[in-house]
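[1] could you look at this predicted model? Sequence included:
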Amino acid sequence: MLSPLLLLSLVAVSLASPLGRGLGDFQVKHAWDAVPAGWEYHSPAPADHVLHMHFALKQGKFDELLRHLAEVSEPQHERYGQHLSKEEVDALVAPHPDTLSTVEGWLAAHGLDPENAIHRSSSGDSITLKVSVSQAEKLLDSKYNVYRAKDDSEYVVRTMGYSLPEALHDHINLVSPTTYFGGLQRMKTTSFVEPDAPTVESADESDFAIPPASCNTVITPECLRVLYNTAGYTPSAKRTSLGVVGYLEEYASNADLRTFLSRFRSDLAGTTFSTVRVNGGGNNQSDPGVEANLDIQYTVGLSGPIPNTYYSTGGRPPFVPDSTTPTNTNEPYLDWLNFILGQKTIPHVFTTSYGEPEQTIPKDYAITVCNRFAELGARGSSIFFSSGDFGVGGGDCLTNDGTNVRRFQPTFPAGCPFVTAVGGTVGTNPETTVGFTGGGFSNLFPRPKYQDAAVTGYLGAIGNSNAGLFNNTGRGYPDVAAQGRGFQVVVAGRVISVGGTSASSPTIAAIFALLNDYRISRGGGPLGFLNPLIYSTARTGFNDITTGNNPGCGTNGFAARAGWDPATGFGTPDFVKLQALV
């Protein structure tokens, strides 16, 4: 049954038009100039094909949320560390009543009942409804088609552009699925198997004074513990927690973790992790994933016995082009964020080893996702993302705005200012930039205040190098770095070598989980959103990487230098130094 408020809204809208055109003419929300690279038109979408359509509403007091986030994340502020509760965040992001009444009235005028939503966030800022293609086309003045990925058999139902009535642009931040073509297959860009790299079946776990020479080519937990100075610290199993976010039907294997620990961290034998299934995510223990095993083996191997949770996130139900009724969404960031923001208790640290070229992400989608990472930060969680594996850009590096200009191609979500992006290094004496590490400057997000001094210092030092190829006013990334080659990972009982900033991000996440444990043991709280800390009082707690670069787009990319740089950030962590700084 519709609420009285909704009925009143429906009457008001209906007086103007049965389809809500009294809200003004349609205006474009987002549109592509051409089918995004890697995709091709296949066929019209069946009219009765069902979409799980997500409406992200304008958040009533988001600017106030950002003020709170800045205060609780700034080490010099009197509120530092006083993070908000779920209820406090919900109150800040709840839509204004006018937004709710206007949007719900518009939906009802199109025969959609918000009271029967598949999902409604606890703050009310997002609504997910079952919407047929024919309804969506009328709702959004759009045309949906089936598109096929050129290099595999993945199909998605998307539109090249969508519009909203003029008055709704002030009330709706995002409607999806619409123009985000990423698809899960496009996300897995930050790890790769190294088939010709050396492997070891076990590691000497004796106390090293310095990393052994083997760590130059083969990385084990013991290499990282010595290199980053955590070997002398024993955490508790009760003070903090760590979450690994997984996609792409990647499953973390309990049996492989047991084998990994027996070979590389025998003192943690018996340590396990929990799995939480999100949006139909699976947990097929007979089909372990390289990415999932890499992440969980190194977060557990470095942070155990701190509790680790693997979030197996679905979002890729099979779509057959001639089917008529199955649902198909393929937008996993929002699926996971909707889930985790609805939880009363969440881990203090999250790591995610996925990303996509920023220019493939519609602006409305990217901003909505990025802002929700800010919500997690305000609640006291640190969010790490790998920076990517294509230097300053892969492929032809041409812009997709119709101009075909060669530009560096930053990565999303690494370029979001509310996450901590992790680049890659290689070698131990000394560490240097690994050539594939992603880094650069966002074209979507402006440079945040917390990194003004560091970034302007770097830009001043490089002068006109790469001029015109990047946005010198954008958010610079990565923020920090860690080893990125030769990680020994057990998959289906066999040790393989894996590289990528996918290895770097869980490494850093585990070290900050240890720092949270230490801080809480001293009566403090979790560190939460880290970047204001990293760019101020904690910058001296990292090993500065001053050699190497991240080539791409036909250039040498950005060179590492003293201080922050868009190849390795402030460098790799020294746990003991950071203990003294947090």
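    Nice, thanks for sending it over.
[2] from here on, just use CA atoms for contacts and neighbour counts.
    Fine.
[3] could you pull up the residues touching Gly557?
    Listed by C-alpha atoms under 8 Å, 6 or more residues apart in numbering, the contact partners of Gly557 are Gly391, Val392, Asn466, Asn549, Asn550, Pro551.
[4] then Thr360?
    In this structure, Thr360 makes contact with Pro36, Tyr180, Phe181, Gly182, judged by C-alpha under 8 Å, 6+ apart.
[5] show me which of these is closest to Pro212.
    Within the contacts of Thr360, distances to Pro212 taken as C-alpha to C-alpha reach their minimum at Gly182, with 41.5 Å.
[6] just give me the neighbour total for the closest one.
    Using other C-alpha atoms under 10 Å, Gly182 has 22 neighbouring residues.
[7] distance check, it against Ala366.
    In this structure, Gly182 and Ala366 are 12 Å apart, going by C-alpha to C-alpha, to the nearest Å.
[8] try Asn404
    Plainly put, Asn404 is 22 Å away from Ala366 if you go by C-alpha to C-alpha.
[9] ok, the two, which is more surrounded?
    Ala366 (22 against 11).
[10] and here's the other structure:
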Amino acid sequence: MLSTTIRGSRVLVAAIVACTSVSAFADAERIGPVAADQAISTTVLFQARDEAGLARFVREVSTPGPHYHHFLSTTDFRQRFGATAQDIARVIDYARANGLTVTKRYENGLAVQFSGPAASVEQAFNVEIANYAAPDTDSPSMPFYKPARAPSLPAAFSDSHVLAVAGLSNQRHARSMATDVRHAAHVEGRGGRFRADLDTSNEPGELTVQDVARLYNVAPLYRQGLRGEGVTIGIATYASFLPSDAETYWQRIGLETKPDRITQIAVAGGGEYGDDAGTGETTLDVEQSGGLAPQADIRVYVAPNTDSGELALFNRIVSDNDVDVLSYSWGISEVGSLPSVFGTGADASAQALNQLLMEAAAQGISTFVAAGDAGGYDVNDQRNPSLAYPTIAKVASVDLPAASPYVTAAGGTTLPFSARYRCARNPGDVVPVRVNAEQAWSLSYFSALSQLCGAATPADFGIFPEGGGGGVSSLFPVPFYQQGVDGIRKTPYNQALVDFDSLIFYGALPGGFAGRNVPDISMNADPYTGYTAYVTLDGGMTSGGGGTSYVAPQLAGMAALFNQATEARLGLLNPILYRALRDTGYATNSPFRDVTAGSNWFWQSRTGYDPATGIGTPDAARLLEAIQTTN
């Protein structure tokens, strides 16, 4: 991802490398220039007016006081915090003079989208754009374009408060936070059952939304008549799906849902369908959120999986302002946005996205984001082979946008289960696995099996670092609602991005930084105690699904019930969560259950808050009580 940043009158240019399924650090092969007439879409993003005032407003509207839950409309937001008409006009005039056409002016006043031939884009931003062969394990033959050298913004922009320009590359941007049991490919003979003290109807790996409702005490809300009526759930994603898949899933599990409630909305040319695009991700997001709130309406926003697509996606959602809760199960490693690693200005797009999430909170939209599936080592996700350990040094890191202070970051746990496994190469040797209490999700319980299978390390066996994302942001400071909370940690020391194969030192992460801690709250995400889904592309009904991709939409579904109960939007939920933690701890009336066992490979679960599972797991009925008594 490439962005250009202006701070004041000084032009700062930085290449922001996205840690996605496209390797950020492997050299892509240049295969020639883009055609001069190839259409390219770019988005200019403006810095919010009075950004400090916006942060102050979000705090006031999210905490009890005279402004509590007095949210803004999109028009209100534009008038108070959007770019000035003069700034927008100056950028539009320059773009048009260079052969670009305005294709979208977002209602929030923070972005303008342009389109034009590559030759005009190159002229406008003083850049050369070339085609490259993608070092992408998912789509090895798919080329992409990106700047062959660093771009620069014109002096005409220097007084226009431009924060970033996105779209100069169409390289795949974000990765899905879904996984399944196939990632432990060496394992055969999966089997087991839940302990008797868990109230579920199905076996591990075959859970449905009804099981989730029992496990996390959502069922009492249904008995109160709460089904999500009058509430709209938003799904932000990069692939279209078949609404009939979700409807089939709900029918198969015996769930009565509102008919004709799903609307798909293409953003900036989005709408790709297929396995590589992430259709399965979109499907499970709808099935889980819509299953827990069976009468809620669902709006699925689909954008291209590029940096420009991501920003267009969130700009459209907050500008429409039609959804009450929002689920997002994609992300990139924060490491790619750190100035300490990739130079001054590298955080431009991360800051632009964070602004949009601030707007969502100011407008009362509750946003839930998957915290990641690579444990405490987000950048080392095994699904990106060239970023995986031991090619790249182990780096304690977190995911974006889960690290934003303006979202609720959804972490992962493993439910209690017992099973017996064997290695494919030694079928006579059986290793029992037993998890006695809900614990932080990591596949470290397969360590004995990996040794039996002859793997030198858990990474060689393919289980490291799979687990619930969590840790400390190196980019965003600790937010007001986490200040003074016992268990909040600072960034660890001696974390550096080093490519051992190429002997390249990219940079060090700041140690001892008081950063935003992730996650906020967790639920079951382990595929071995995971879920069923219905996806036509995968052959219909499947089992063994997992990842924090399931937790974010589940929390969004619960929040839809909370919205119905209070007859109002709730906005950023985190201040309520941390206030409830301070007020009740883990007493019998607490809306949380503490998770004190396990780790996410780096961070250990402990009593109270920890960066492995956050506050713990929710008791939905008691959480609603805490919300209703907050004033």
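    Yep, that arrived. Keep in mind that what you see is a predicted model, and the values were worked out from it rather than measured.
[11] quick one: residues contacting the residue mapped onto Glu375 of the first structure from the second structure.
    The pairwise alignment with the second structure assigns Glu375 of the first structure to Glu359, based on TM-score structural alignment. Taking C-alpha under 8 Å, 6+ apart as the criterion, Glu359 of the second structure is in contact with Phe77, Val318.
[12] before we move on, the earlier item: any idea which of the contacts of Thr360 of the first structure is closest to Gly243 of the first structure?
    The shortest distance between Gly243 of the first structure and any of these, using C-alpha to C-alpha, involves Gly182 and amounts to 23.5 Å.
[13] and the match of Glu375 of the first structure, that's in a helix?
    Yes - counting by DSSP: H, G, I helix; E, B strand; the rest coil, Glu359 of the second structure is located in a helix.
[14] contacts for stretch 203-216 of the second structure?
    Counting by C-alpha under 8 Å, 6+ apart, stretch 203-216 of the second structure makes contact with 192-194, 198-202, 218-219, 253, 288, 291-292, 417, 527-532, 543-545, 617-620, all of which sit outside it.
[15] map Asn472 of the first structure across to the second structure for me.
    Alignment of Asn472 of the first structure against the second structure is given by TM-score structural alignment, with Phe513 as its counterpart.
[16] so its match sits in a helix?
    No - going by three-state DSSP, the assignment for Phe513 of the second structure is coil, not a helix.
[17] distance of it from Gly290 of the second structure?
    As judged by C-alpha to C-alpha, Phe513 of the second structure and Gly290 of the second structure stand 39 Å apart.
[18] mind listing what's buried along the longest helix along the second structure?
    Determined from DSSP state H, the single longest helix within the second structure is helix 548-566. Using 16 or more other C-alpha atoms under 10 Å as the test for burial, helix 548-566 of the second structure gives 548-565.
[19] over to stretch 360-374 of the second structure?
    Within stretch 360-374 of the second structure, the residues that count as buried by 16+ other C-alpha under 10 Å are 360-374.
[20] among those, name the ones in helices.
    For these, membership in helices holds for Ala360, Ala361, Ala362, with DSSP H as the criterion.
[21] which ones are touching the most centrally placed residue in the first structure?
    Here the mean C-alpha position of the first structure is nearest to the C-alpha of Pro413 (C-alpha atoms, centre = their mean), at a distance of 4.8 Å. Residues near Pro413 of the first structure by C-alpha under 8 Å, 6+ apart: Gly355, Glu356, Glu358, Ala366, Cys370, Phe385, Val419.
[22] what segments of the stretch 401-550 of the first structure are helices?
    452-462, 501-521, 531-534 (DSSP state H, counting those that start in this stretch).
[23] so what does the shortest one touch, helix or strand wise?
    For helix 531-534 of the first structure, the helices and strands in contact under the criterion 3 or more C-alpha pairs under 8 Å, 6 or more residues apart in numbering; DSSP states H and E are helix 62-73.
[24] got it, and the longest one?
    Packed against helix 501-521 of the first structure, as judged by 3+ C-alpha pairs under 8 Å, 6+ apart, are the following elements: strand 242-246, helix 290-303, strand 349-352, strand 382-386, strand 420-426, strand 480-483, helix 575-581.
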